[in-house]
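**Student:** Kindly return the folded structure for what I paste below:
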Amino acid sequence: MINDKAVGKWVNHLEQIVGNAAKTIANKHGFLYAVMASLAAAGTIPTNPCENTNLPRVDQAEMVFLEEDEFDALIHEIPKRWRIFVKFLVASGARFGEVSALQVGDIDRKRNTGRIRRAWKYTGGERVIGRPKTKRSNRTIDLAAELIAELPLAGRPREAWLFTNDSGGPVHITTFYKQVWAPAIERLLAAAGDPLDGKKPRIHDLRHTCASWMLCDNVPLHVVQRHLGHESITTTSDRYGHLDRRSGAVAAAVIGAKLSHGPKPKPALAVVEGRGAA
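**Tutor:** You can find the predicted model right below:
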């Protein structure tokens, strides 16, 4: 019988015996939760035994921001066939599942924009095409004309995948990571002079790098929010607000201006007419 105790033991088994990561456990539990919720709604079982499961804490992976010279070092280690794909990831700030789901018709060469309206998702272990992560993730982003000029657009039908694997199908993140990304990072880490300054970027860190480049060059926070497709500007601020130093610089300038004048002289005592010095 599956009850809350059985689910708890199963979660402990996944963590302590199988060695699954907290996020993997959360994904597996989420699938079971959905199944149990359907059975409970149909009256097959009285309640959902996954309702109050204590799950391992999912720690947010530390973000890595690449400097321009570090990205240049990275892009030169990426095989030429994949360089435009990696450049598009950092320029768009889009998620891998969004970029790999783009079609030729999503790129507007006249307006220099890209339309993000679909993304790859995993359902029951299968990769399926669906809507982007949130409502705001369905968006149009501005792209540099020079970048669009490099895209494989000429002579291709609108419904063709913008970026493809060697078989002509959409790019799969697992294959790309194993065959392209990981080997490039390993070569950089083994190179003399440490081109990445000790950093070990993930593919998703290209999205963080996009945000950091924009904010460090004074792009307003709300523009970055729309470009990345965050549902709320609070999300953008919480994740990247520390990179936007403009408000802090203004505050520092205000205090600095006050300090630069030094102490004000005390006002001179007025001499009262008719009274001499004592």
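**Student:** Only C-alpha atoms from now on, for both contacts and neighbour counts.
**Tutor:** Will do.
**Student:** where along the stretch 1-150 of the chain do the helices fall?
**Tutor:** Assigned helices in the stretch 1-150 of the chain, in chain order: 4-13, 22-41, 68-77, 80-92, 96-99, 145-150 (criterion: DSSP state H, counting those that start in this stretch).
**Student:** Rebuild the ones you listed as a markdown table, extending it with distance to Val224 and mean neighbour count.
**Tutor:** Converted to a markdown table, these look like this (distance: least, C-alpha to C-alpha, whole Å; neighbours: other C-alpha atoms under 10 Å):
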| stretch | distance to Val224 | mean neighbour count |
| --- | --- | --- |
| helix 4-13 | 38 | 16 |
| helix 22-41 | 27 | 16 |
| helix 68-77 | 18 | 15 |
| helix 80-92 | 11 | 18 |
| helix 96-99 | 17 | 22 |
| helix 145-150 | 19 | 13 |
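**Student:** neighbouring contacts of stretch 121-128?
**Tutor:** For stretch 121-128, the surrounding residues in contact (C-alpha atoms under 8 Å, 6 or more residues apart in numbering) are 31, 97, 120, 129-130.
**Student:** Please give the structure of this sequence too, so both can be compared:
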Amino acid sequence: MKITTGHLAEKSGKWYAVINLYDADGKRHEKWRSLGLDAKKGTKTEANHRLNEVLEQYNLGDQYLHEGMSRADKERNRIADMRVEDYLAEWLESYKGNITKSTYTSYKRYMDVHMIPFFKKMKIKVKEITGDEINEYYAYLRAKGLKGTSCQRHHSLLHLAFKSAMKRRIIPTNPVDQADRPKSVQFIGNYYNAEEIKQLIDCTKDDPLHIVIVIAAYYGLRRSEVIGLKWSAVDFVGKTISIKHKVLQDEDGVAGYDVMKTKSSYRTLPLIPVVEQALIAEREHQAEMKKAFGRGYCKKYEDYICVDAVGELIRPNYVSDHFPIVLRKNGLRKIRFHDLRHSCASLLLANGVQMKLIQEWLGHSDIGTTSNVYSHVDSESKKLSAEAIAKALSNESTAV
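**Tutor:** Prediction:
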């Protein structure tokens, strides 16, 4: 590092320290700094003393480096020196435009309820955090009763936040990579067999959720995908149905999005004849309701398939709340609405459909997700394996 030099200068009746600074290319520029002293007779000795103090500060390093930094370098240093809880809050606000409102609400809840209170007590800076502190956070979550899957969501959010810091060269590595990813117990979803699905569909013919249940059962769509289906997504001529829009609900109401969960969530599937007939019947029913209610019929959601008798969009939360009532009323086994998705996958597996095709049908981005969630119901492949080993050993025994 160059030794910082300077000299005294008088301007407007005041003493100034004129500091020689150098940029990254070695080009010198002068920085004038007031010494807070009037340029009167007998004050030059004191001015020189103050100049030497200023030069000493620069030559100690911190001030010199700060003055010679670019704007980007100063910003990186500012963030590196931030407390972790402050960085997380600031990062989330800057990242807000990249995610849906519901995702932002979930992330903010994770931070406000757990992350910020935990790291605030640690009093640790962004540049100081390591995998050890991250592991302490996971232990704290488990002590609070959070299950492995929930802890993994926190892991993913922290990884995303510190990945941004690493990408901006604020920190050299991602501390979350140094931590132990929380483990979760394999999820085994509850599901209906074919007879139970048929019974459910038959007994809900006069229920507001009938078309919702039919679509969910046959296509295994997520709740947001079912409610987001529009008539324009159904090609009755080409016999296809496209999943490309979703509806989410939060404290402010419902909102539709053309941005799906992942790229694989966008998919076009064959229009199953049973579903086609149900859709035609639903369209005719909506036309009757529109005629019956006249001006009282809601026109706002005319392009949506899943609406109630007066044309209002069926709310996602209503689906979750009303579904168990339907089951109790008809004496059906208790499952969640989302378990219709698992039921669809289990029926496909039981009928010999390959896991890769089920992945595409459900819109999973990674086949690992499909196999991890549904491998326990892959009864057909297990039967084939059992038959194969029995046959092989039987042949061996005969040979002996």
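**Student:** which of the contacts of stretch 121-128 of structure 1 sit farthest apart?
**Tutor:** Using C-alpha to C-alpha, the pair of the contacts of stretch 121-128 of structure 1 lying farthest apart is Phe31 and Gly97, separated by 19.9 Å.
**Student:** hang on, the earlier thing: from the contacts of stretch 121-128 of structure 1, which is closest to Pro157 of structure 1?
**Tutor:** Minimum distance to Pro157 of structure 1 across the contacts of stretch 121-128 of structure 1 is 19.0 Å, recorded for Ile129 (C-alpha to C-alpha).
**Student:** ok so, going back, out of the contacts of stretch 121-128 of structure 1, which comes closest to Arg111 of structure 1?
**Tutor:** Within the set of these, Gly97 lies nearest Arg111 of structure 1; the separation is 23.6 Å, counting by C-alpha to C-alpha.
**Student:** Now for the residue nearest the centre of structure 1: which residues touch it?
**Tutor:** The residue lying closest to the centre of structure 1 (C-alpha atoms, centre = their mean) is Arg207, at 4.3 Å. Residues near Arg207 of structure 1 by C-alpha under 8 Å, 6+ apart: 89-90, 92-95, 228.
**Student:** As CSV, these with distance to Arg156 of structure 1 would be great.
**Tutor:** Compiled in CSV, the contacts of Arg207 of structure 1 are given as follows (distance: C-alpha to C-alpha, whole Å):
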residue, distance to Arg156 of structure 1
Leu89, 21
Val90, 24
Ser92, 21
Gly93, 25
Ala94, 23
Arg95, 24
Leu228, 27
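**Student:** what's the counterpart of Val35 of structure 1 in structure 2?
**Tutor:** When structure 2 is aligned by TM-score structural alignment, the residue opposite Val35 of structure 1 is Ala161.
**Student:** Leu88 is in contact with that match, correct?
**Tutor:** Yes. Ala161 of structure 2 is within contact range of Leu88, at 6.8 Å (criterion: C-alpha atoms under 8 Å).
**Student:** Leaving out chain neighbours, which residue sits closest to Pro18 of structure 2?
**Tutor:** Heads up, residue 18 of structure 2 is Val, not Pro. With C-alpha to C-alpha, 6 or more residues apart in numbering as the criterion, Val18 of structure 2 has its nearest non-adjacent residue at 4.6 Å, and that residue is Trp32.
**Student:** Equivalent analysis for Gly93 of structure 1, please.
**Tutor:** Using C-alpha to C-alpha, 6+ apart and skipping residues adjacent in sequence, the residue nearest Gly93 of structure 1 is Arg207, 4.3 Å away.
**Student:** How much space separates that neighbour from Ile107 of structure 1?
**Tutor:** As for Arg207 of structure 1, its distance to Ile107 of structure 1 is 19 Å (criterion: C-alpha to C-alpha, to the nearest Å).
**Student:** ok, now Val58 of structure 1?
**Tutor:** When C-alpha to C-alpha is the yardstick, Val58 of structure 1 and Ile107 of structure 1 sit 36 Å from each other.
**Student:** Neighbour count for these two, which is higher?
**Tutor:** For Val58 of structure 1 against Ile107, the residue with the higher neighbour count under other C-alpha atoms under 10 Å is Ile107, and the figures read 22 against 12.
**Student:** what residue of structure 2 matches up with that one?
**Tutor:** The equivalent of Ile107 of structure 1 in structure 2 is Val234 (alignment by TM-score structural alignment).
**Student:** Relative to Ile227 of structure 2, how far out is that match?
**Tutor:** Using C-alpha to C-alpha, which is the criterion applied here, Val234 of structure 2 is 14 Å from Ile227 of structure 2.
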